[in-house]
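Undergrad: Fold the following.
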Amino acid sequence: MKTYKRLLTYAGSLSGFLIPYFFVTVLVSVFSLANFGLAIPLLDMLFTSEESFKVNGVLLELKNFDGSIEFLKDYFYQEFGLLMNENGKLYALMMICLVTVGASLLTNIMRYVEKMIAENFRVNTISHLRTSVFKKVLTLDIGYLTDKKKSDIIARSTTDMTETENSLASVITFIKDPVALIIFFVSLIMLSYQMTLFVFLILPISGGMIALISKSLRKKTHSLQEKNGELLGVLDESIVGMRVVKGFNAEPYVNKAFKKHNDDYVNTFFKVVRRIELASPTSEVLGVFFIGVLLYYGGVLVLGEDPTLSASQFLAYLGIFTQVLNPVKSLTGNISRIQRGVAATERIFELIDTKPEIVNKADAKELKSFEKNIELEDVRFSYGDKEVIHGINFSIEKGQTVALVGGSGGGKSTIADFIPRFYDVQKGAVKIDGLNIKDYTLSSLRSHMGVVTQESILFNDTVYSNIAFGMDSITEEDVIKAAKIANAHDFIMALEDGYQTVIGDRGSRLSGGQRQRLSIARAVVSNPDILILDEATSALDTESEKLVQDAIQHLMKGRTSLVIAHRLSTIMEADKIVVINKGKIVEEGTHKELIAKEGGEYRKLQELQGYDR
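TA: The predicted structure is shown next:
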C-alpha cells in the first residue's frame, strides 16, 4: 500500500475529503438499515395478530434508551400500537409505508452525495498527478527523451493514468465498505448473535479464495502495461511515417509488426482477464451458498423447539445480510482492480522519479547579458562507452558567424547541442564570457539563444501562436514584424484566416519552406543574442531555400551565430568555418583559406557539391 499512500499525497486535504465522506457514508448505511428494520413491524402487522402491538400501561420513552435492539423494537411497536388504537390498523400500515419511503429517499440522496464527494476526490487527485507527470516530462533531458520510446512515455501518461484513476475508485471503497460492514454487522449481532457468529465462521473462506486468485495479478498487469506501450509505439511510428510506408509498399511488413505486438498484448490481456473475471463468479457462487446455509440455519432458530428468532426478524436479518454481501463482494472484487492500479501507478511514479541529469547548480548565476564570446575547451562526449566527440576546441566571438561542416554523423549537431545545454559535456568545458555555462541557470542561459533546426517544430495552433510561442509579452505588431523579416508575411496573409489560421498537426497544412520560415519568425521575435541554425535549409527545394536563406541572413544580422551547414554554398561568408570529421576538428579557417588547401577536407566537400574554383 506504499504506492497508494504516495498517490494520496496528490489529493490535497485528506481531512477535507475523509470527514464529510465518512459522515455521509454512515448516514447511507443507517438509512439503508432503517429500510430493513421497518420490515419487521410491517410483516408483523400483516401476518401476525395485533397482540404484538398491544400498548402496556407504562409507556416507553426514547430518553430511557438502553442501546438494545429490544428497546427500539418495543418502542416502535408501542408507537404503532397507539396509532392503531387511535386511527385503525390501515392508518398505522400507511404510516409505516410512508416512513419506509422516506428512509429510502434519504438513503438515495445520501448515496448521491457520497458518490459526488468520491468523484470529486478521485478526479482532483488524478488531475494533480497528471499535471505532475507533464511537468516532469518538461524537465527531462533531451537525451532521456531520445533514448526512451515516446510511446512508453505516452502510455504512462494516458493508459496507466486511466488504470490508476479506475483503481482509485476501488481504494475509496475501502473507506466506505468497512463502515457499512460495521454498522450492518452490529445490527445483525443485535438481531441474532448465533447466526452472526455462524456468518463470521464462513465468510473468511470467500476472502481466502479471492486472495489466491489475485496473488499473481500484479505482475501480469505490469507486463500488460508494457505491452500496451509497445503497441502504441508501432501505431505512432506507422502514422508518422505513413508516406514511407506507402512509398515502399511496406503495408504488409508494418501490418505484420503490428499484428505481432497486438497478439502479444491480447495474450497477456487474457491472462490478466482470466484472473480478474474469476473473482466475481467465485464470490457470487459462494454468496448463494452462504445464503442457502443461512436459510437452513435460520429456519432451525425460527422453527426449533425453543425458537430464538421470530419469522419477521429472520426475514429482516436476511435482508440486512444481503446488504452485507454487497460490500464484501465489492472489497474482494476490488482487490484485482487495486493490484492492476498498483502496477500502473508504479510505472507513473517511475517516470515522476526520473532525475534529470541537466539541472541548475545550487549556486548558479543569472546570465544577464552576452558580452564577449563562446568557447569550447577540450570538449569530449560519449554515448555509453563510445567516445564520439574528441577534444573539440574553438571559439565564437560576439557578432561572429561560425559554421560547422562535415559528413553526416560527424558530431556537428551534438556540438551545437552543448551550447544551450541540451547535452552536458563529459570532459572539458563550454564557456560564455569566460564562465562555464554550468554556472549559469538554464533559463537565463537559454533566454539568450534561438534555435532553428532542420525539422520545423510547429504546433497544431494558429500561425500567430506558433510565432509568439512561449512569449506572453509579445504584441501583434512584433509578430508581424518578425514574419516580414522571415519572408513569411505574404504567404501568411494569403492563408484563409491570415495569422489566425490553424496550421494543422506539426504544421501539416503548410509547405516545408513555409514551416521553416515560421520557425525563423519565431526565432526573430524572441530576439536572441546567440543563434543556432542546424541545417535549416537542407530539406528544402531551391526556391524555398532562397527565401529561407534570405530570411536567415536577416535573422543573423548583428547576432552571434553557430551554423551547421549541409549545403556549403550557404556558409561561404561565415567568419570562421570549422570542419568536423568523426568527432574531431580537422580544419579551421575562412572559406578562402580552406578552399585553397590542396587535398583538404573542406575542399573535397566543396568539390563533391560541384564547387567551381
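Undergrad: CA only for contacts and neighbour counts going forward, please
TA: Noted.
Undergrad: which residues in the stretch 401-550 of the chain form helices?
TA: 412-418, 442-446, 463-467, 476-485, 489-493, 512-526, 542-556 (DSSP state H, counting those that start in this stretch).
Undergrad: One more: the stretch 1-150 of the chain?
TA: Going by DSSP H, counting those that start in this stretch, the stretch 1-150 of the chain shows helices at 2-7, 14-37, 39-47, 69-87, 89-139, 142-147, 150-157.
Undergrad: measure residue 488 to residue 566 for me?
TA: When distance is defined by Cα to Cα, to the nearest Å, residue 488 is 23 Å away from residue 566.
Undergrad: Who has more neighbours out of those two?
TA: Between residue 488 and residue 566, counted using other Cα atoms under 10 Å, residue 488 has the larger neighbour count: 25 against 21.
Undergrad: Please give the structure of this sequence too, so both can be compared:
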Amino acid sequence: MIQEWLNLVLNVVVMLLAIALMTLAVRLHSNSAFAGAALYSLLSFGENLAGIVLFWTSLETSLGAIARIKMFNDTVKPEDRDGESIIPPEHWPQRGVVELKGVSATYSSEYHEGSTSRLALHNIHLTINSGEKVAICGRTGSGKSSFIALLLKLLDPTSTTAENVVIDGQLLQHLNRSELRQRIIAVPQETVFLPDGSTFQANLDVSEEATCEECEAVLTAVGLWEFVQERGGLDAGMNASTFSAGQRQLMSLGRALIRRSIRQRKHATGAEHGGILLLDEVSSSVDQETERVMQQTIKTEFKNYTVITVAHRLDMIMDFDKVVVMDTGKIVEIGSPAVLAQEAGSKFGDLVRARNQ
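TA: Modelled structure (predicted):
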C-alpha cells in the first residue's frame, strides 16, 4: 500500500509540473520544439524519481544487513567451550547409561550462582540404566524439552553442577559437542527437510553413508516405501509439502533408523549394539494409527537402546519402564507409569485423568 501511494504521489507531482510547464509555454509563446523536449523529459521524471527512491531503500536495506552481520559477529559467542576436546570411543555410547547428580541449568546469561528464579532445570537427580525406556512428562514449561536440550549440550548446566552429568562413564562437560550429537540419535518435534527438489534418499540419509537397500528397508519399516515408490523411488526429487504431518514424523523416525543401522554396521560385534535415543514429543501432531506405527517401530528397532522421550500422549508410554514427572524445572515424581496412574494423589495420575477429561 505504501509503494502504491508513493507511485500515486510521484505521478501527481509530475502531472502538476506538466500543467505548469504547458501553461508557461503557452503564455510566453516559447519555441514549440523546446517545449516538446521539456515535456518529454518531464514525463520520464516520475519514473526516475521512483527509481531513486527504490535504489535508496535497497541501499538502506543492504547497509542494515551488513550492520546485523557485524553485530552478530561481535555479540554471538561460539558454541564450543574450552575443555570440550574429548572424543569418545567409536562405539560410545554402547550401554546408554545416563547419570544426573544434582544438575541445574539456565538459559539466562544474567544468572548468578545461588539464584533459583532463572533456572530451567533445578537440582535434577536421576539415573537411567542401560536399555531403560523412560518418559519425561509434565505441563507446559515444566522443563521437559530443557532436559533433552541438556543431554545434547544445547543447554549448558550451571558452572557449579557442570561435572554432574555422566553418560556411559564420560563427563558430558568435556565431550566435543559435534561428536556428542553424532553419537546420540535424536528425533525432534518438527521435521526439517532439505530444499525442494532434493531426493528422497538425500532427505532420509543426510550423511550419505547408507546403502539403497538400507534406505528401502527403513522406509518399509516405517510404512513409507509404497508412498516413495509412487513418486519415482529413492532418486526422485521430493517436495516437503506432499507429506502429511504423520508422514513427516515417520520420515524423521526413518532418519533415526538409518543412523542406528549405520552404527550397527560400523561397530558390529556379533551382539546387538546399544545406544541412546531421544524423542521430543514426536507424536504430538500425528493420528493414532501413525502413533501406533511409531510406537511399534521404536519398540522393535530400538529394543537395546536407552530411550528417553518427552511424552505428549500419555497412553503411548504406559508400558515404559519409568516415568519422570517434572514441574517448574524440578523432578516431582518418579515411578512406573502403570502404577502411578492408579495411585490417588500422584502427579502422573493427575495428568492422566486431566488428559482423559
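Undergrad: returning to that earlier point: now render the helices of the stretch 1-150 of structure 1 as JSON lines, adding distance to residue 237 of structure 1 and mean neighbour count.
TA: Below are the helices of the stretch 1-150 of structure 1 laid out as JSON lines (distance: least, Cα to Cα, whole Å; neighbours: other Cα atoms under 10 Å):
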{"stretch": "helix 2-7", "distance to residue 237 of structure 1": "32", "mean neighbour count": "13"}
{"stretch": "helix 14-37", "distance to residue 237 of structure 1": "42", "mean neighbour count": "18"}
{"stretch": "helix 39-47", "distance to residue 237 of structure 1": "64", "mean neighbour count": "18"}
{"stretch": "helix 69-87", "distance to residue 237 of structure 1": "68", "mean neighbour count": "17"}
{"stretch": "helix 89-139", "distance to residue 237 of structure 1": "20", "mean neighbour count": "16"}
{"stretch": "helix 142-147", "distance to residue 237 of structure 1": "14", "mean neighbour count": "12"}
{"stretch": "helix 150-157", "distance to residue 237 of structure 1": "9", "mean neighbour count": "20"}
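Undergrad: Switch the ones you listed over to TSV; also include distance to residue 501 of structure 1.
TA: Listed next are the helices of the stretch 1-150 of structure 1 as TSV, based on distance: least, Cα to Cα, whole Å:
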stretch	distance to residue 501 of structure 1
helix 2-7	41
helix 14-37	45
helix 39-47	68
helix 69-87	73
helix 89-139	27
helix 142-147	30
helix 150-157	28
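Undergrad: Quick check: which of those helices is nearest to residue 516 of structure 1?
TA: Among these, helix 142-147 comes nearest to residue 516 of structure 1, with 21.5 Å by Cα to Cα.
Undergrad: which part of structure 2 lines up with that closest one?
TA: Following TM-score structural alignment, helix 142-147 of structure 1 has no partner segment in structure 2.
Undergrad: next one: stretch 203-212 of structure 1
TA: By TM-score structural alignment, stretch 203-212 of structure 1 lines up with nothing in structure 2.
Undergrad: count of neighbours near residue 207 of structure 1?
TA: By other Cα under 10 Å, neighbour count at residue 207 of structure 1 equals 16.
Undergrad: Can you mark which positions in whichever helix or strand it is part of are buried?
TA: If you go by DSSP states H and E, residue 207 of structure 1 is part of helix 193-214. Judged by neighbour count (16 or more other Cα atoms under 10 Å), helix 193-214 of structure 1 contains these buried residues: 195, 196, 199, 206, 207, 210, 213, 214.
Undergrad: just how off-centre is it within its chain?
TA: 37 Å (Cα atoms, centre = their mean, to the nearest Å).
Undergrad: and if you look at stretch 578-585 of structure 1?
TA: Remark: stretch 578-585 of structure 1 is offset 42 Å from the chain centroid, using Cα atoms, centre = their mean.
Undergrad: In structure 2, what stretch matches it?
TA: Using TM-score structural alignment, stretch 578-585 of structure 1 pairs with 324-331 in structure 2.
Undergrad: What segments of structure 2 are strands?
TA: In structure 2, the strands defined using DSSP state E lie at 98-106, 119-128, 133-138, 165-167, 170-171, 185-187, 276-280, 306-310, 322-327, 330-335.
Undergrad: Can you give me the stretch of structure 1 that the fifth one aligns onto?
TA: Read it as strand 170-171 of structure 2. Going by TM-score structural alignment: strand 170-171 of structure 2 matches residues 435-436.
Undergrad: do the third one as well
TA: With the alignment judged by TM-score structural alignment, the segment of structure 1 matched to strand 133-138 of structure 2 spans residues 401-406.
Undergrad: Let's have the strands of structure 2 in JSON lines, adding distance to residue 254 of structure 2.
TA: Output for the strands of structure 2, formatted as JSON lines (distance: least, Cα to Cα, whole Å):
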{"stretch": "strand 98-106", "distance to residue 254 of structure 2": "24"}
{"stretch": "strand 119-128", "distance to residue 254 of structure 2": "25"}
{"stretch": "strand 133-138", "distance to residue 254 of structure 2": "19"}
{"stretch": "strand 165-167", "distance to residue 254 of structure 2": "25"}
{"stretch": "strand 170-171", "distance to residue 254 of structure 2": "28"}
{"stretch": "strand 185-187", "distance to residue 254 of structure 2": "10"}
{"stretch": "strand 276-280", "distance to residue 254 of structure 2": "13"}
{"stretch": "strand 306-310", "distance to residue 254 of structure 2": "16"}
{"stretch": "strand 322-327", "distance to residue 254 of structure 2": "25"}
{"stretch": "strand 330-335", "distance to residue 254 of structure 2": "30"}
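Undergrad: so which of those strands gets nearest residue 266 of structure 2?
TA: Among the strands of structure 2, strand 185-187 sits nearest to residue 266 of structure 2 (Cα to Cα), with 15.3 Å.
Undergrad: which residues are in contact with that closest one?
TA: 252, 253, 256, 259, 260, 276, 277, 278, 279, 280, 282 (Cα atoms under 8 Å, 6 or more residues apart in numbering).
Undergrad: what about residue 16 of structure 2, neighbour count?
TA: Neighbour count for residue 16 of structure 2, taken as other Cα under 10 Å: 11.
Undergrad: No further questions, thank you.
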